[in-house]
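Undergrad: build me a structure from this.
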Amino acid sequence: MKVTDRPYLTAGLPGIGGEIKCEIDDFEVEEVPLYEPGGDGQHAYVWLEKRGVPGGKLVSMLAAHFGVKKRDIGTAGIKDKHAVTRQWVSLPFHELEQDEPSDLVGPVVDGVEVLEARLHRNKLRTGHLEGNRFQVVVRNFDVPADEALERAQAVLEVLGAKGMPNYFGLQRFGNGGSTLELGVGYLKGDADAKRRLKRNHFLRRLSVSAVQSELFNRVLAARIDRELLWTLFDGDVVKKTDTGGVFVVPTDEFEETQARLDRGELVTTGPLPGPRMIAPERDGKVFEDEVLSSAEVDDRDFARHKKLAPGARRPLLVDVGEPSVRIETRDGQEVLVVGFFLPSGTYATVLLREITKHADLVEA
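TA: Model (predicted):
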């Protein structure tokens, strides 16, 4: 199974071309926490900045530096390597040599510095964040700076009003789709895939998740192609934007539910297949079955691996917060600086590709 194309939501608006992540300082990410540290407790929450450090290696580096176990360190999410990122990390304060949280402030290892430290009662857990605030520099665009600014503003205006396609980024699928192919093989019982993943639980989960992500992207792409993001099917699965509740559109409340979608109270969803996923019914089921009919996996494959892929629904659109764009001069070159906030679990490069219209935009 191959990674499919992802049509643009703003296909009618021209892009600017360009490149991102040319320099470390060109990509800034600041975590927006779900809650602030309370000021007392057994865990030290450190607000740290890292520059060019792989997110996956951060915990190991901190564990070695502070002399604690990796499992006792908490993070809300993994941040980009080729970027300047700021995030909260929790450390078991009672196991540290420092007397006060403020003693933790300062350089830790090369590329990592603690900017602030406070106590809190619980360890930080994955997903304990509201989202991320981005500031991204786009260089070497294909049009004059003034025109690039106008084009970017037009795209952001649409995304700010309608939402951003909630595609999974290309990095989800591995180099050349290798993680996706491995996941398909594992789900289908391929001996080589099972052997490669037998002792690597992280890669096993990642590979199966890549398959779910590709199927979701296919449904989203089809709804964009057919202009059905804001048009319901009878039996569609929708999500409440205020509470997060998910339900199947009932036939006898179809017009009322469509009106709620129009008012922004609901959002259409796509599949992350698994036995616990709320499945569409009637016309909604017919649509998704047709879109996914060419996939090499089906519900039975996911049912055999319910612990790895329990299943869920994912919104097809997400709100873009705080959109902004301006021209700056850096290193003697006019660049575009794009700012925005996205909720957790979404991909900044999906928004940026709408602006650049580069299908092969670097998504590392």
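Undergrad: from here on, just use CA atoms for contacts and neighbour counts.
TA: Fine.
Undergrad: now the helices for this protein?
TA: With helices called from DSSP state H, the chain shows them at 55-66, 145-162, 178-187, 191-197, 201-225, 254-262, 282-291, 299-303, 348-356.
Undergrad: contacts for the third one?
TA: Contacts with helix 178-187, where a contact means Cα atoms under 8 Å, 6 or more residues apart in numbering, come from 1-3, 172-174, 192-194, 197, 204, 206-211, 214, 296-297, 301-302, 304-305.
Undergrad: ok so, going back, quick one: which of the helices of the chain is nearest residue 313?
TA: helix 201-225 (8.9 Å; Cα to Cα).
Undergrad: which strands and helices sit next to that closest one?
TA: Contacts defined by 3 or more Cα pairs under 8 Å, 6 or more residues apart in numbering; DSSP states H and E place helix 201-225 against helix 178-187, strand 266-272, helix 282-291.
Undergrad: one more pass at 6 Å, please.
TA: helix 178-187, strand 266-272 (3 or more Cα pairs under 6 Å, 6 or more residues apart in numbering; DSSP states H and E).
Undergrad: got the angle for that helix vs helix 282-291?
TA: 110 degrees (axes from the mean of the first three to the mean of the last three Cα atoms, to 10 degrees).
Undergrad: helix 201-225: how far from the chain's middle?
TA: Chain-centre distance of helix 201-225: 12 Å, with Cα atoms, centre = their mean, to the nearest Å.
Undergrad: how near is residue 316 to residue 219?
TA: As judged by Cα to Cα, to the nearest Å, residue 316 and residue 219 stand 9 Å apart.
Undergrad: this one next, for a side-by-side:
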Amino acid sequence: MTSPDKNITPTAHSPSAFEDEAFDISNIDVAAVTDTAHLPQPTQQPLKQARYKAYATDFVVNELLPLDFTGEGEHLWLHIQKSGMNTAYLAKLLSEWAEIPLRDVGYSGLKDRHALTTQWFSLRIPKKQLPASEFAPLDVAEHESVTILAQQWHNKKLNRGTHKANEFVITLRNIQFASANEEHTGLSDKQSVEQHLKHIAKSGVPNYFGPQRFGRNGNNIREALALFARPLPDSRPQPKKSKRKRAPREQNTMELSAARSLIFNQILAARVRDDSWNEGLTGEVFNLDGSGSIFTSEDVDATLRARLASGDIHPTGVLWGVGNDKVSGTAAAIENDTVQNSPLLTQLATGLEKRDIKAQRRPLRLPVAAMSWEWSDEQTLVLSFTLTTGSFATSVLASFVQQLTS
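TA: Sure thing, here's the model as predicted:
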């Protein structure tokens, strides 16, 4: 574990000392660095290999969005099951069917294209004038499907981030057990897997960002590096009476998110290696479970340790940016050292700071709720669990499968 340094002071610009140095990152294997299968896990995974997403029905995602509908208003809410189609494209089809602007179609979150998913959409229908025909898009391919399960009238649009959790039902096929299971635990292969799943249900897993955040072979990180290599937009002082135009909020979102996610994953990996990912360090910033609330603590006393053990609070890591001034002590040292000891992370962190991206905190630990499982046969396991939004089911799978294939 990194030892405390009383002289460390948290700073929002810790990598800035490296800005003038010409780091050569041409030899860095971005695909390997972003391969989440290489990230460390707290315990040895009991499954050597498994296949997921062999069929769309092997990866089911149900949006959990409990609501009391008013039964009135001009927003038609549709509960839709889809497969083979991404959320944004379906929103476009719905806007064309209802003959309304795309901005009047609302949804809470993006759902995987290569899965069977259910989620809500809202359509603002002025005067409740529904289209003459039922929703039946003409350009749906053979592998795509869309089914309306229910509809409700409501007085509000569905906004992004409204739902707080997703239910997953995942089928793992062609399972190969780790050869050392029985030798190390004295349990049968199945018993070893089930014991591991019980541990996950109780203690959670490292809250890594999943591989989809980085794109194929880490291409999103390459795009981020290309973005940071370009000159910043003109930042000359503007006349007092004119407001400086800001770039659209969504601009370069993918690249910026990928950069922050890679830094976070490497910080979390350092905490997993020193076994502090689910414990508090001096200067830690804690997250209150199930909320966006955070608080700091210089020392971890018995009360905080009990809250950590119960899952009431979680340690956090930084989503890099300016203003990372809440963390201190040992926790800050790990974050700063992780970035400063990596030319790639330093370049990404500096690029984020130059664009004035504000630092945020993310829990290091991901609770796994409502965990259950069933063996369909000797090599097929069906898992069911619930995760908060913004987390990745692949991170749960990676915690007990050494090599996932799809």
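Undergrad: just the buried ones from the contacts of helix 178-187 of the first structure?
TA: Listed as buried from the contacts of helix 178-187 of the first structure are 1, 3, 172-174, 193-194, 197, 204, 206-211, 214, 297, 301-302; burial here means 16 or more other Cα atoms under 10 Å.
Undergrad: still on that earlier bit, ok, residue 316 and residue 219 of the first structure, which is more surrounded?
TA: Taking other Cα atoms under 10 Å, residue 316 of the first structure and residue 219 do not tie; residue 316 has more neighbours (25 against 22).
Undergrad: tabulate the helices and strands packed on helix 201-225 of the first structure (a markdown table), appending mean neighbour count and distance to residue 141 of the first structure.
TA: Output for those, formatted as a markdown table (neighbours: other Cα atoms under 10 Å; distance: least, Cα to Cα, whole Å):
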| stretch | mean neighbour count | distance to residue 141 of the first structure |
| --- | --- | --- |
| helix 178-187 | 22 | 30 |
| strand 266-272 | 24 | 33 |
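Undergrad: what about those, which gets the closest to residue 342 of the first structure?
TA: It is, among these and with distance given as Cα to Cα, strand 266-272, at 16.1 Å.
Undergrad: what range in the second structure matches that closest one?
TA: Under TM-score structural alignment, the match for strand 266-272 of the first structure in the second structure covers residues 313-319.
Undergrad: just to revisit the earlier point, with distance to residue 311 of the first structure as added columns, please give the helices and strands packed on helix 201-225 of the first structure in a markdown table.
TA: Shown next, in a markdown table, are these (distance: least, Cα to Cα, whole Å):
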| stretch | distance to residue 311 of the first structure |
| --- | --- |
| helix 178-187 | 14 |
| strand 266-272 | 5 |
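Undergrad: do you know which of the ones you listed lies nearest residue 151 of the first structure?
TA: strand 266-272 (26.9 Å).
Undergrad: next, the mean deviation of the closest one compared to the second structure.
TA: Superposed on the second structure, strand 266-272 of the first structure shows a mean distance of 0.7 Å to its aligned residues (mean Cα distance after the TM-score superposition for the first structure).
Undergrad: and that strand, what does it pack onto?
TA: Partner elements for strand 266-272 of the first structure (3+ Cα pairs under 6 Å, 6+ apart): helix 201-225, strand 237-240, strand 312-315.
Undergrad: let's see that with 10 Å instead.
TA: Judged by 3 or more Cα pairs under 10 Å, 6 or more residues apart in numbering; DSSP states H and E, strand 266-272 of the first structure is in contact with helix 201-225, strand 237-240, strand 246-248, helix 254-262, strand 312-315, strand 317-318.
Undergrad: could these go into TSV alongside distance to residue 104 of the first structure?
TA: What follows is these, written out as TSV (distance: least, Cα to Cα, whole Å):
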stretch	distance to residue 104 of the first structure
helix 201-225	31
strand 237-240	42
strand 246-248	43
helix 254-262	48
strand 312-315	39
strand 317-318	37
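Undergrad: can you give me the neighbour number for residue 11 of the first structure?
TA: Residue 11 of the first structure has 12 nearby residues by other Cα under 10 Å.
Undergrad: thought it was touching residue 356?
TA: No: with contacts counted by Cα atoms under 10 Å, residue 11 of the first structure stays clear of residue 356, the gap being 11.0 Å.
Undergrad: between those two, what contacts are shared?
TA: residue 155 (Cα atoms under 10 Å, 6 or more residues apart in numbering).
Undergrad: what's residue 157 of the second structure aligned with over in the first structure?
TA: Per TM-score structural alignment, residue 157 of the second structure is aligned with residue 123.
Undergrad: which residues does its match contact?
TA: 41-45, 72-76, 89-92.
Undergrad: I only care about these that end up buried; give me the ChimeraX line for that.
TA: To isolate the buried members of those in ChimeraX, using 16+ other Cα under 10 Å:
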select :41,42,43,44,45,73,74,75,76,89,90,91,92
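Undergrad: do you know how far the counterpart of residue 97 of the second structure in the first structure is from residue 87 of the first structure?
TA: Under the alignment (TM-score structural alignment), residue 97 of the second structure maps onto residue 65 of the first structure. With distances taken as Cα to Cα, residue 65 of the first structure is found 18 Å from residue 87 of the first structure.
Undergrad: right, I'll call it a day here.
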